[in-house]
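> Fold the following.
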Amino acid sequence: MKKTFLAMTALFGLALTSCSSDDNNNNNNSGDKSTFVLKVDDLKGNINDGTVTLDPTKTYTLTGGLVVKGGATLVIPAGTVIKSSATAESTSLFIAVERNAKININGTAAKPVVMTSGKATPAQSDWGGLIIAGNGIVNTGANGTSEVGGLSYGGTDNTDNSGNINYLKISYTGSKFSATKEYNGVSFFGVGSGTKVSDIYTYESGDDGIEFFGGAVNATNLTIINSYDDSLDFADGWQGTATNVYIKGVSKAGVEGSNNEKDPSGALPVTNAKIVNVSIIKGGATFLSDEKAINYKEGGGKQAYTNLYVADDMPIALAKLATDAGAVANMNAGFFTITNYTFGAQITNVTGPKLSGATSGQTGAGAGANLPTWADWTK
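Predicted structure coming up:
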């Protein structure tokens, strides 16, 4: 009996040891099991099938590209923390979601999902960022390839569903391959309106904070702080609405919007963006805002801003204006509009947009230059 008991104890200890470092997803609570082996201290690789659910009680180390392949799903529960490797090449560190795959980021205000740098002294561009590709309509073509991550994107379905993002803190992103090839904080390539996006906080992105390339995904409650290119960017026929956008720390433009880089006036569908309740604040002296509050770029398309607050520290010109034929025609047609606004007293050049509505008392994202209450969770 004693020998049997000792043998059973040894086997039990061995079982505990074998499970200590890995979270094999075949043992999670999902009914749709995956062959992907989840390692807390070595998060990378292709999730080829099934559903992988992270454990919110553990801090994961991203050691390479983590790619959710078509047909698979990645679930990230509230309170989960992912840190990039402190030693791996920064451009190799990213999370990507292919067409026909899903990511469900299920954070809450009390327990957001956190994606950040693992370095002792974090800085912008320590790692790549989050990239999502969908089957939405893009005016650059139905089978584009994302400039980072190498994901195919675009199609014919603007209602496509890539999952959901709720309460995500993502920081120190934007690593660079070159001056023209860089990650953003969060990039949406051809993502459809079936994808639900709310409450994203980007901080210290080496490139744009959030960018939309075509598609029709909508987003609410975006807090974009300290971006070292543009803060909010959209292009390539995006047909979406961004509601409640607080921007501070502007290097280039607060908002950059374009139709198509290579075919500014002819590419269809024309970008049709609605930006509702937005505050733009330059931030400290290191931020120059040298492409103004709004950069109406490369055909521009249709851009409608409602309840826009631009702080006292922004440049005297409200907008930087493209001079290509498409952009000029769209402005002349009244497709660049601002309805209800409050501009800092120093803004004396408002050439470009068609202005209408109230000219004072507008609170932008909710509290003018101050952080709105809906963003209190980011503190």
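
> CA atoms for contacts and neighbours, from now on please.
Will do.

> ok, Lys262 - how many residues close by?
12 (other C-alpha atoms under 10 Å).

> quick one: secondary structure of it?
Here Lys262 takes the coil state, with states given by DSSP: H, G, I helix; E, B strand; the rest coil.

> What separation is there between it and Leu54?
41 Å (C-alpha to C-alpha, to the nearest Å).

> One more: Thr121?
Relative to Leu54, and taking C-alpha to C-alpha, Thr121 is found at 26 Å.

> So which of those two has more stuff around it?
Shown here are Thr121 and Leu54; by other C-alpha under 10 Å, Leu54 has more neighbours (23 against 8).

> Would you confirm that that one contacts Val75?
Yes: with contact defined as C-alpha atoms under 8 Å, Leu54 and Val75 form a contacting pair (6.4 Å).

> for Val278, what are its contacts?
243-247, 306-309, 364-365 (C-alpha atoms under 8 Å, 6 or more residues apart in numbering).

> One more: Gly65?
44-45, 92-96.

> A helix includes it, no?
No: under three-state DSSP, Gly65 falls outside any helix and is assigned strand.

> one more, for comparison:
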Amino acid sequence: MKSRCTTLILSTLLVISFFNVNAQDFDQDHNQWTKGWTNFDPNTTNYPKAEETIPTIIADDLFLNNDVTYLLSGNVYVTSGATLTIEDGTIIRCDHENPANLIITKGSKLIAVGSEISPIVFTSNKAPKSRASGDWGGIVIAGSGKINSVSGNGTIDSINPQFSLYGGTDENEQTSIMRFVRIEFPGRKSQSNGLSLYAIGSSSIIDNIMVSYSGQDSFNWNGGINNISKMISYKAEDDDFQISEGFKGVLDNLIAIRHPYITSPRGSYALQINGYNKDLGLIQPTELTDITVTNSTFVNLSDTKNYIHTTAAISASNSALIYINNSKISGFSDVVKFDQTYTSLAVIEKSFNMDNSFFNIHGEGVQAAYQPNTGVLNVLKYNRFTQNFVDVETLFSDPHSKAVPKFGLQKSLNAYMVMK
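As a prediction, the model looks like this:
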């Protein structure tokens, strides 16, 4: 994880090159990695019926093979240092009547490695066209990495207290290896998010994960350190990527696709970034959540008839540190919203950097709690933007595709304004 000073140096270099060479040609679609293993229409997919139920306590190593379709029912705990290994192409139907959660407890491990042609799928056990957001719980992984709390650990709500502990001092721990995994219709209210990562270490490998129609957050990071890539959140009710408790890492190739009518009552964000958890306390300011987001696309599928229902793309709270580079933001009210912990323009400029990116919004661009908030638009300098809000169908090449949505700009990037 680079220092804030290094980030600022990199930002300056990118600014110098921005007007000469575009690091990403935004009129092209660069999400070829989404082809083959994703599913943007999971409610019509015919999955085989479950043949075997996964035990609720997995205390010894267990292997799930792809010639069996499994039922995940209730809270299933991997405990006592056991490893759950799931073969590529395995389908796991998740109970909605006894809502399912897969919980990897501290010291245990999940190895779920699919492939482009044979992804691993966790999905609702309802019939096609009857599935809905929050049909089941989700996947919870508790690691031993560092979190920014007074005690150095935390407990996970809504699960057995015996298995709820997470956090420690092992920054390099490996709690999970997950690749080419789809998680469909999770996020049962008061239970869990699609994929919740607690205090994972840098040796965990997580990429090519898609969470669709989550009733809560699609992805949730609580502490830890890791570089993660190729994550898709599709039409979540709550936040797409929620990050807190001192998590540090580079998040590359994130995609959040939202709809203005699918949101929580309090508002939902593509990125909800919290510097620390007030309930757990702050160990020291140097351990605040600090993320770099690159090559990412955050889109709300809004138009001029419904954009009033959208929020800012990014919510920053409790002094979190954020750097956005080479990314697209479209269809939201604003790029970023800062809470009261960002007490001045100087504080914001030290905490938030964005460059070589593109945005299409219908608000002012930046919301800041401090008053008067003169000058806050400075944080959007050196990025291109639409002079007026543009409907999603007009802006992008094929945003509503049920095969693979495409978010290349229909016009050349040079056709848009530059924030100076």
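
> sorry, back to before: which ChimeraX command selects the buried ones in the contacts of Val278 of structure 1?
In ChimeraX syntax, the buried subset of the contacts of Val278 of structure 1 is picked out as below (16 or more other C-alpha atoms under 10 Å):
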select :243,244,245,246,247,306,307,308,309,364,365
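
> which of the contacts of Gly65 of structure 1 does structure 2 keep?
Among those, the contacts conserved in structure 2 (both residues aligned by TM-score structural alignment, their matches' C-alpha atoms under 8 Å) are 45, 93-96.

> Sitting in strands, which of the residues you listed do you find?
45, 94-96 (DSSP state E).

> Export the residues you listed as JSON lines, with columns for neighbour count and distance to Ala319 of structure 1.
Listed next are these as JSON lines, based on neighbours: other C-alpha atoms under 10 Å; distance: C-alpha to C-alpha, whole Å:
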{"residue": "Gly45", "neighbour count": "17", "distance to Ala319 of structure 1": "43"}
{"residue": "Phe94", "neighbour count": "25", "distance to Ala319 of structure 1": "33"}
{"residue": "Ile95", "neighbour count": "22", "distance to Ala319 of structure 1": "34"}
{"residue": "Ala96", "neighbour count": "26", "distance to Ala319 of structure 1": "33"}
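
> Looking at those residues, which is nearest Thr159 of structure 1?
Using C-alpha to C-alpha, Ala96 comes nearest to Thr159 of structure 1 of these, at 19.9 Å.

> counterpart of that closest one in structure 2?
In structure 2, the residue matched to Ala96 of structure 1 (TM-score structural alignment) is Ile103.

> who touches that match in this structure?
By C-alpha under 8 Å, 6+ apart, the neighbours of Ile103 of structure 2 are 75-78, 139-142.

> With Gly107 of structure 2 instead?
79-82, 142-144, 175.

> Neighbour-wise, which one of those leads?
In the contacts of Gly107 of structure 2, the most neighbours by other C-alpha under 10 Å go to Gly143, 32 neighbours.

> Tell me the residue in structure 1 aligned with it.
Match for Gly143 of structure 2 (TM-score structural alignment): Gly134.

> Same question for Gly223 of structure 2.
By TM-score structural alignment, Gly223 of structure 2 lines up with Gly214.

> Tell me how far that match lies from Pro112 of structure 1.
27 Å.

> In the stretch 1-150 of structure 1, what residue spans correspond to strands?
22-24, 37-39, 43-47, 51-53, 59-68, 73-77, 81-84, 94-97, 102-106, 113-116, 130-133, 144-145 (DSSP state E, counting those that start in this stretch).

> show me the contacts for Ala325 of structure 1.
Here Ala325 of structure 1 is in contact with 265, 299 (C-alpha under 8 Å, 6+ apart).

> Quickly note the distance from the residue nearest the centre of structure 2 to Leu254 of structure 2.
By C-alpha atoms, centre = their mean, the mean C-alpha position of structure 2 lies nearest to Phe241, the distance being 2.8 Å. According to C-alpha to C-alpha, Phe241 of structure 2 stands 9 Å off from Leu254 of structure 2.

> mind listing the helices for structure 1?
Counting by DSSP state H, one finds helices in structure 1 at the ranges 2-18, 325-332.

> So which of those is nearest Lys292 of structure 1?
Lys292 of structure 1 lies closest to helix 325-332 among those, at 16.7 Å (C-alpha to C-alpha).

> Same list (the kept ones among the contacts of Gly65 of structure 1) but as TSV, adding distance to Glu182 of structure 1.
Shown next, in TSV, are those (distance: C-alpha to C-alpha, whole Å):
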residue	distance to Glu182 of structure 1
Gly45	21
Leu93	12
Phe94	12
Ile95	14
Ala96	14
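
> Looking at the residues you listed, which one is closest to Leu38 of structure 1?
So of the kept ones among the contacts of Gly65 of structure 1, ranked by how close each gets to Leu38 of structure 1 (C-alpha to C-alpha), first place is Gly45, at 9.4 Å.

> Tell me which residue of structure 2 lines up with the closest one.
Per TM-score structural alignment, Gly45 of structure 1 is aligned with Thr56.

> Number of residues surrounding the residue lying closest to its match once chain neighbours are set aside?
Spatial nearest neighbour of Thr56 of structure 2, excluding adjacent residues (C-alpha to C-alpha, 6 or more residues apart in numbering): Val76 at 4.2 Å. For Val76 of structure 2, the count of nearby residues is 18 (other C-alpha under 10 Å).

> Now for Val76 of structure 2: which residues touch it?
With C-alpha under 8 Å, 6+ apart, Val76 of structure 2 has these contacts: 54-58, 100-103.
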